[in-house]
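> can't give you the sequence, but here's the structure:
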């Protein structure tokens, strides 16, 4: 049987030790079968176990193998499309409910870390960095918008103030969100998996779901076993493949690239990011970076539509890093990797139910660390019969990509090229 290891990333190299988990080699029965042991799956499983459900998790590779263990590690509030866009799309009533949930994911992460003593280098503070006056104006509007929904841990920063928190001369200002922050993303997933098991949940690794047998008591088949359940939660996101064809039609896997430097030492690291906040700029094709627990710079950016792996990740990302921090020109890159996230045409998450007993959440569109933790709570509520918040997401309109699966990649790349030009010329 194939054994899929973690990619060669900094996160995998510095992951906390965990016991090996078996592959499913039997027929089992459970209340809920969760497909995917990333953040959506782990969050769902935890909330369900805390409410008395029997839960079995199937993972095709290892816990956190996909985006949950490869992302930039930044706790960023709201959604990939902000609440004002949602309000224009669906009206004030639905937007009010979605707006109230927009800042919940970060709180869930911190509660999990505290309750289950998860060692994941949690740090508070995230910076949105403006490169133009227009972007700064957008941040001013965003602050007013978020405060309208009760989010008040925000500070606008002028050019002098942002230089105090990041040693980069590209920025004209920014916004600091103290409820943002950053974590070691794989260690967060591993800690949540240990919490799932501490509550009696079962996780099978190297156990891909190859077929779902739908019906009153659905069955999920793996290469060497099957799980019969009352409910199924599909939480594979960009790594789901065509297991559920109707979900694949309205989404597209995309790749993002990350590099990690050698350890910089305390002194150099502190000159770059004195308060140890994470940073993302305000471009459409944005760059993001932060310090690791052992004082490396983790720097990511770029999008590859269709989720192809670039031949030379360092060649793509290192110039972006040096543009922000030319003082790192002689620093060695120790790790470079890519990971996939799932993009939707609206850039809003897709949540719903197939039949009476198959639930799903997918399509975080690059904004998944906080949303996935909220999604797990919302899915668990729905299985308990409390569907108001689930319905607020499920009622969002979604459409297939123009041209179907054959043309979705070139159309999306063309759109990215257009927005990249807008970023370049400051529109």
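Thanks, I have the structure now. Bear in mind the structure is a predicted one, so any value in this text is a computation, not a measurement.
> from now on I want contacts and neighbour counts done on CA atoms only, so please keep to that.
OK.
> how much space separates the spatially closest residue to residue 359 that is not a sequence neighbour from residue 126?
Here the nearest residue to residue 359 in space, its sequence neighbours aside, is residue 353; by CA to CA, 6 or more residues apart in numbering that works out to 4.4 Å. Remark: distance between residue 353 and residue 126 (CA to CA, to the nearest Å) = 34 Å.
> check it against this one:
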């Protein structure tokens, strides 16, 4: 049987030690079978276990193998489309409920880290950096919007103030969100998996779901076993493949690239980001960066539509890093990797139910770290019969990409080219 290891990355190289987990080789029964041991699946499993469900998690590779263990590690609030866009689409009542949930994911992460003593280098503070006056105006509107929904840990920064927190002269200002922050994402996933097991949940690695037998008591088949359950939660996101064809039709895997420098030392690291906040700029095709626990710089950006692996990731991302921090021109890059996230046409998450007992959440569209933790809570609520918050997401309109799977990649790439041009022109 194939054994899929973690891809080479800084996160895999610095992951906390964990015991090996077996592949499923039996026929078993459970209350809930969760497909995917990333943040969505682990968050769902934890909430369900805390409410008395028997839970089995199937992971095709290893815990956090996908986006959960490869992302930029930034805790960013709200959704990939903000609450005002949602409000225009669905009206004030549904938007009010979604807006109230927009800042919950970060709180869930902090609660998990504290409750289960997860060692993941959690730091508070995230910066949205404006490169133009227009972007600064958007941040001013965003602050007013978020404060409408009770989110008040925000500070607008002018050009002088932002230089206090990031040593980059590209920015005209920004907004600091102290409820944002950053973590070692793979270690967060590994800690959550240990929490699942501490509550009696079972996780099988190297156990891909190859077929779902639908019905009153659905069965998930793996190469060497099967799980009969009362409910299934599909949490594979960009790594689900065509296991559930009706979900694949409305989403597209996309790749983003990340590099990590050699250790910079305390003095150089502090000169770049004195308060150790994470940063993302306000471009449509944005760059993002932060320091690690051992004082490296993690820098990411770019999107590859269709999730192909670029031949030379460093050649794509290093120039972006040097534009922000030319003082790093002689610094060595120790790690470079890519990871996939799942894009929807609306850039809003897709949540729903297939039949009576198969639930899913997917398509975070680049805002997955916080949303997935909220999604786990919302899915667990729905299985307990409390569906109001689940329905608020499930009722969001979603559409297939024009031209189906054949044309979705060039269609999205054309849109990205347009917005990338707007970023460069500052319009």
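That came through, no problem. Given the structure is predicted, the values throughout are model-derived calculations rather than measurements.
> quick check: TM-score for this pair?
Here the TM-score for the pair of chains, by sequence alignment, normalised by the length of structure 1, is 1.00; 427 aligned residues with a CA RMSD of 0.1 Å.
> hang on, the earlier thing: any idea which element the residue nearest to residue 359 of structure 1 lies in?
Residue 353 of structure 1 is part of strand 350-354, with elements assigned from DSSP states H and E.
> the helix or strand following that strand vs structure 2, average offset?
On the C-terminal side of strand 350-354 of structure 1, the nearest following helix or strand under DSSP H and E is strand 358-362. Superposing on structure 2 and averaging over aligned pairs (mean CA distance after the TM-score superposition for structure 1), strand 358-362 of structure 1 comes out at 0.0 Å.
> give the aligned range of stretch 14-34 of structure 2 in structure 1.
Following sequence alignment, the aligned partner range for stretch 14-34 of structure 2 in structure 1 is 14-34.
> now do the buried residues in the matching stretch.
Neighbour-count burial for stretch 14-34 of structure 1 flags 15, 23, 24, 30, 31, 32, 33, 34 (criterion: 16 or more other CA atoms under 10 Å).
> of residue 353 and residue 126 of structure 1, which one has the most company?
Taking residue 353 of structure 1 and residue 126 together and counting by other CA atoms under 10 Å, residue 126 has the greater number of neighbours (25 against 18).
> of the buried residues of stretch 14-34 of structure 1, which is the nearest to residue 1 of structure 1?
Lowest distance from residue 1 of structure 1 to the buried residues of stretch 14-34 of structure 1 (CA to CA) belongs to residue 23, with 9.4 Å.
> what sits against that closest one?
Neighbouring residues of residue 23 of structure 1 by CA atoms under 8 Å, 6 or more residues apart in numbering: 204, 205, 206, 207.
> try 10 Å
Contacts for residue 23 of structure 1 were tallied using CA atoms under 10 Å, 6 or more residues apart in numbering; they are 1, 3, 58-61, 203-208, 222-225.
> from residue 203 of structure 1, how far out is residue 55 of structure 1?
Residue 55 of structure 1 sits at a distance of 9 Å from residue 203 of structure 1 (criterion: CA to CA).
> joint contacts of those two?
33, 34, 45, 196, 197.
> among the residues you listed, which are in strands?
When these are checked against strands (DSSP state E), the matches are 33, 34.
> dump the shared contacts of residue 55 and residue 203 of structure 1 into a markdown table; add distance to residue 374 of structure 1 as well.
Formatted as a markdown table, these follow (distance: CA to CA, whole Å):
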| residue | distance to residue 374 of structure 1 |
| --- | --- |
| 33 | 19 |
| 34 | 16 |
| 45 | 12 |
| 196 | 16 |
| 197 | 20 |
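> related to what we said a few turns ago, the match of stretch 14-34 of structure 2: how far from the chain's middle?
Stretch 14-34 of structure 1 has its C-alpha centroid displaced from the chain centroid by 22 Å (CA atoms, centre = their mean, to the nearest Å).
> how long is it end to end?
The separation between the terminal residues of stretch 14-34 of structure 1, taken as CA to CA, is 27 Å.
> again, but for stretch 301-319 of structure 1
The first and final residues of stretch 301-319 of structure 1 sit 11 Å from each other (CA to CA).
> show me where the stretch 101-250 of structure 2 has its strands.
Assignment of strands within the stretch 101-250 of structure 2 using DSSP state E, counting those that start in this stretch yields the ranges 123-130, 154-157, 173-182, 202-204, 211-213, 219-222, 225-234.
> of all the shared contacts of residue 55 and residue 203 of structure 1, which comes closest to residue 114 of structure 1?
Using CA to CA, residue 196 is the member of those that sits closest to residue 114 of structure 1, with 14.7 Å.
> is that closest one in contact with residue 39, as I believe?
No - with contacts counted by CA atoms under 10 Å, residue 196 of structure 1 stays clear of residue 39, the gap being 11.8 Å.
> and the residue nearest to the spatial centre of structure 1, what does it touch?
In structure 1, the residue lying closest to the centroid (CA atoms, centre = their mean) is residue 368, at 2.5 Å. Residues in contact with residue 368 of structure 1 (CA under 10 Å, 6+ apart) are 39-40, 67-68, 71, 74-80, 105, 341-342, 349, 362, 374-375.
> and what of residue 291 of structure 1?
Taking CA under 10 Å, 6+ apart as the criterion, residue 291 of structure 1 is in contact with 123, 182-183, 260-261, 263-264, 269-270, 272-273, 276-279, 297-299.
> for residue 415 of structure 2, see how far away the residue mapped onto it from structure 2 is.
Aligned counterpart of residue 291 of structure 1 in structure 2: residue 291 (sequence alignment). Applying CA to CA, one obtains 31 Å for the distance of residue 291 of structure 2 from residue 415 of structure 2.
> how much space between residue 197 of structure 2 and residue 230 of structure 2?
As for residue 197 of structure 2, its distance to residue 230 of structure 2 is 20 Å (criterion: CA to CA).
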